[in-house]
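Peer 1: Provide a 3D model corresponding to the input given below.
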Amino acid sequence: MITERVKELVSEIDNAVVTSKEQLESFRLKYISKKGVVTELFDNLKNIAPEDRRAVGQELNTLKNLAQSKFQEFSAALENSADANPEMLIDLTLPVTPNLQGSLHPLTIVRRRIIEIFERMGFNVSYGPEIEKDWYNFSALNFADNHPAREMQDTFFISKSEGDVKDDVLLRTHTSNVQVRLMERQKPPIRSIMPGRVFRNEAISARAHCVFHQVEGLYVDKNVSFKDLKDTLYHFAKEMFGKDSTIRLRPSYFPFTEPSAEIDVSCFICKGKGCNVCKYTGWVEIAGSGMVDPNVLTNCGIDSEEYTGFAFGMGIERITMLRYGINDLRLFTENDVRFLRQFEGA
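Peer 2: Take a look at the predicted model:
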C-alpha cells in the first residue's frame, strides 16, 4: 500500500511545475512540511511488518530526498528569474514608503553660513584640540594666575599640575586656544576663523549650557586697525542678518584684547523698534571683540612693535536662536525629532 503511494508521489513530484512563489509554497506544504504527505507516510511506517520496514523506509527516504531536491531546484529557478526581471521584485500592493530624508542640524546650518561669509572675506578655517593645556587656553592669552575664569566654577579641569599652573590640563573654555597655536606656528599675515565646541562649568538652563559652540576670528598683519575690525563685523552683520542691519560697539574688557568692545546688531525682527527678542532696546548682542593685546602677540612669538591685529568671538547657539526665534538653548542638544524636522530644506 505504502509502496504504491510512494510511486504515485514520485510521479507527481517529477511532473510538478512551479512558476510562482505561491506554487512553490504549495509544493513545500504538500511534500516537505511536517504536515505533508511524506511525513505522514513516515508516521505510518510503524504499521508495516517488521521484515518489510527496512525496504519501505529506504523508499520513503528516496522520496523525501527527491522532494527536497525538487524544492531547491524550483527555488533557484524562481530566484534567477527574478534577477533577470527586476520588476518581479516589486510588490505593488505594499504601501508607499514615506519620505524619511533627514535634515541638517540648525547649528550646522548657521555654522556653515558663518564660515561661508568669512571665507568670502579672505579668512581661512582653523581647528584645534578640545582638551588643552592652561598655557594655550589662559596664560598665553594674558589671563592672570588669579583670574576668576581659572576657578572650578567656570572651567572643567582634567588634571592640576603640582608645579607651574601653565601645565594644567582642561577642557577649553573658548576656541582662542586655536588662535595661540596658529600664531605660534605661522608668521603674519594671519587671517582665520576658529569654529568649534567649548565647555564651561555652568548650570544647564534655557539660556546657558555646559557645552556650546563658538566661532572666533583673528587677523594679524602690519597696520591692522580698529576700523578694520569694525568694517569686518559690519559686513558680517549685513550678510548674516540682512542689508538693513547696523552695528554698534560698546566699550568692554577682555584680558586678551585692548581696547575691547561688545558688538550689538540692530534687531532684525523689529527693525530697531523694540520687541521681546531685543528686550525693547532695538539692539541684540552678538559678539565680543577688540585689538589683540601686545602681550598676547609677544607670548606667541610675534613682534608687537611691527604687527597689530584684531580678534572677535561669537556664540553659534546665540546667533541660531536669534536667526530662527528659538527661546530655549536646551533644544539644540535634546535631539527632539519634532524640533529638528522644522529645519528640513533650510
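Peer 1: Could you use CA atoms for every contact and neighbour count after this?
Peer 2: Fine.
Peer 1: all helices of the protein, in order?
Peer 2: Remark: helices assigned in the chain by DSSP state H are 2-15, 21-31, 37-43, 50-84, 106-120, 134-137, 176-185, 226-241, 294-299, 316-324, 337-340.
Peer 1: Find the one among those with the highest mean neighbour count.
Peer 2: Comparing the helices of the chain by mean neighbour count (mean count of other C-alpha atoms under 10 Å), helix 134-137 ranks first with a mean of 23.
Peer 1: before we go on, could you also do this sequence so I can check it against the first one:
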Amino acid sequence: MITDIESRLKTLAQEAQEAIASSESLSQLEELRVSYLGKKGQLSLILKEMGKLSAEERPRIGAIANEIKTTIQDNLSNKQQNLQQAEIEKQILAETLDVTMPGVSYPLGKSHPLQSTIDRILDIFVGLGYTVAEGPQIESDYYNFTALNTPEDHPARDMQDTFYFEDGSLLRTHTSSVQIRYMEKNEPPIRIIAPGRVYRRDTVDATHSAVFHQIEILAVGKGLTFTDLKGTIKEFLRQMFGDDLPTVFRASYFPFTEPSAEVDVQWQGKWLEVLGCGMVDPNVLKAVGYDPEIYTGFAAGLGVERFAMILHKIDDIRRLYNSDLRFLQQF
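Peer 2: Prediction:
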C-alpha cells in the first residue's frame, strides 16, 4: 500500500509539473491549481487513503505529500508570474507609440455661413448698444399676429401664412413675437436684437425658403424718429458690406409699423430686398402697456440667408441647406 500511494504521489507531481509548464493562460493555470490542490483535487483524493496506513507509515507519506504540494504551489506561482509578465509585455507592445509615424489629422470645424453671418450681425448691433433676446419657435396667435396689430381678419396674414397645430399654436413667421414678449416684461428705454429660425409657407426658389432665419431689432424710448431708424440701418449696412454697396429705402407697408420702408441692395446686377423697417405702430405699443404719447420706437427685420448670399456671392438659397461639403468647405 505504501509503494502504491508513494508511486501515485510521484506520478501526480510529474504530471502537475508538465501541465503547469505547458499552460498558456492565467485562466488555464487556475484550472490546474483547482485540479491538483483543490479540496476535491487529485492530491486530496490520494491523501484520503492515508487512513489505511499504520501510524509508522503515515509520517513518511505525509512528508512526501507536503513536499509535492509545496513543489506544485511553487511551480504555479512561478508560472503565474511568467504569464503575468508576458501579458504586460504584450500590452506594452500593443500600446507602444511610434513617434516617427505621421500623426492622424482631423480637419478643423468651421462655422456654417448662416451662423457666421448671424454672429457678424449680432456683433455689429451689440456694439451699437443692443441686447440679444430670444423666444420660442412655437408661438400663439396672439404673440405672432394679434399683438402686432394683425387681427384675425387682417389681409396681411395671407402674406405670412404658416404651419398650424391642432391646439391653435403655430410656427412663428417672424421674430417680432420676441419683441412683444420682451416689452411685456421690460420698461423703456429698450434696445434689443432678436435672432432665430422662422417658418412660412413660401414656394421654394433661388431666393425663398419655407424655413429661414431672421433677425429683428427694436428700439423704444422717448423722442425716437424715422431719422434715428434710417441712421441705424445705414450704419449697420456700412459695417456689414462697406461703403460701396448701393442701397435704397423705398416706401412699403407692414401692419406693425407706420410709416414703413423696405431696404434694397444691389446684388448680381439687380435690386434685392434685404430688410423691412419702420416706426412702431402705436397699437403695438398699447398692446404691451406702453403709452404712445410718451414713447416712440422703430423696428427692422432682415433675412439672414439673403445677407449670407450677398456676403459670399451665393446664387441660390438652397445651397445653404444641402449640407454639401464641397460647397461648405469654401467658407
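Peer 1: re the thing from before, among the helices of the first structure, which comes closest to Ala206 of the first structure?
Peer 2: Closest approach to Ala206 of the first structure among these (C-alpha to C-alpha): helix 316-324, 11.0 Å.
Peer 1: mean shift of the closest one relative to the second structure?
Peer 2: Mean deviation of helix 316-324 of the first structure relative to the second structure after superposition (mean C-alpha distance after the TM-score superposition for the first structure): 0.6 Å.
Peer 1: now that helix against helix 226-241, angle please.
Peer 2: Relative orientation of helix 316-324 of the first structure and helix 226-241, computed by axes from the mean of the first three to the mean of the last three C-alpha atoms, to 10 degrees: 50 degrees.
Peer 1: and the angle for helix 316-324 of the first structure with helix 106-120?
Peer 2: Calculated by the same axes, to 10 degrees, helix 316-324 of the first structure forms an angle of 100 degrees with helix 106-120.
Peer 1: Helix 316-324 of the first structure aligns to what range in the second structure?
Peer 2: Helix 316-324 of the first structure lines up with residues 304-312 of the second structure when matched by TM-score structural alignment.
Peer 1: And the matching stretch, how far out from the chain middle?
Peer 2: Relative to the chain's own centre, stretch 304-312 of the second structure is displaced by 25 Å; criterion: C-alpha atoms, centre = their mean, to the nearest Å.
Peer 1: Stretch 154-174 of the second structure too?
Peer 2: Distance, stretch centre to chain centre, for stretch 154-174 of the second structure: 30 Å (C-alpha atoms, centre = their mean).
Peer 1: and what of stretch 256-268 of the first structure?
Peer 2: 30 Å.
Peer 1: And stretch 310-324 of the first structure, by the same measure?
Peer 2: Offset of stretch 310-324 of the first structure from its chain centre (C-alpha atoms, centre = their mean): 19 Å.
Peer 1: Please apply the same query to stretch 121-139 of the first structure.
Peer 2: On C-alpha atoms, centre = their mean, the centre of stretch 121-139 of the first structure falls 21 Å from that of its chain.
Peer 1: one step back: may I see the helices of the first structure organised as TSV, with distance to Arg207 of the first structure added?
Peer 2: Putting these into TSV (distance: least, C-alpha to C-alpha, whole Å) gives the following:
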stretch	distance to Arg207 of the first structure
helix 2-15	76
helix 21-31	61
helix 37-43	72
helix 50-84	58
helix 106-120	16
helix 134-137	24
helix 176-185	22
helix 226-241	21
helix 294-299	31
helix 316-324	9
helix 337-340	17
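Peer 1: got a list of what Tyr36 of the second structure touches?
Peer 2: Counting by C-alpha atoms under 8 Å, 6 or more residues apart in numbering, Tyr36 of the second structure touches 16, 42-43.
Peer 1: Nearest residue to the residue mapped onto Thr298 of the first structure from the second structure in space, please, no chain neighbours.
Peer 2: Correspondence of Thr298 of the first structure to the second structure, assessed by TM-score structural alignment: Lys286. Nearest residue to Lys286 of the second structure, sequence neighbours excluded (C-alpha to C-alpha, 6 or more residues apart in numbering): Pro292, at 6.8 Å.
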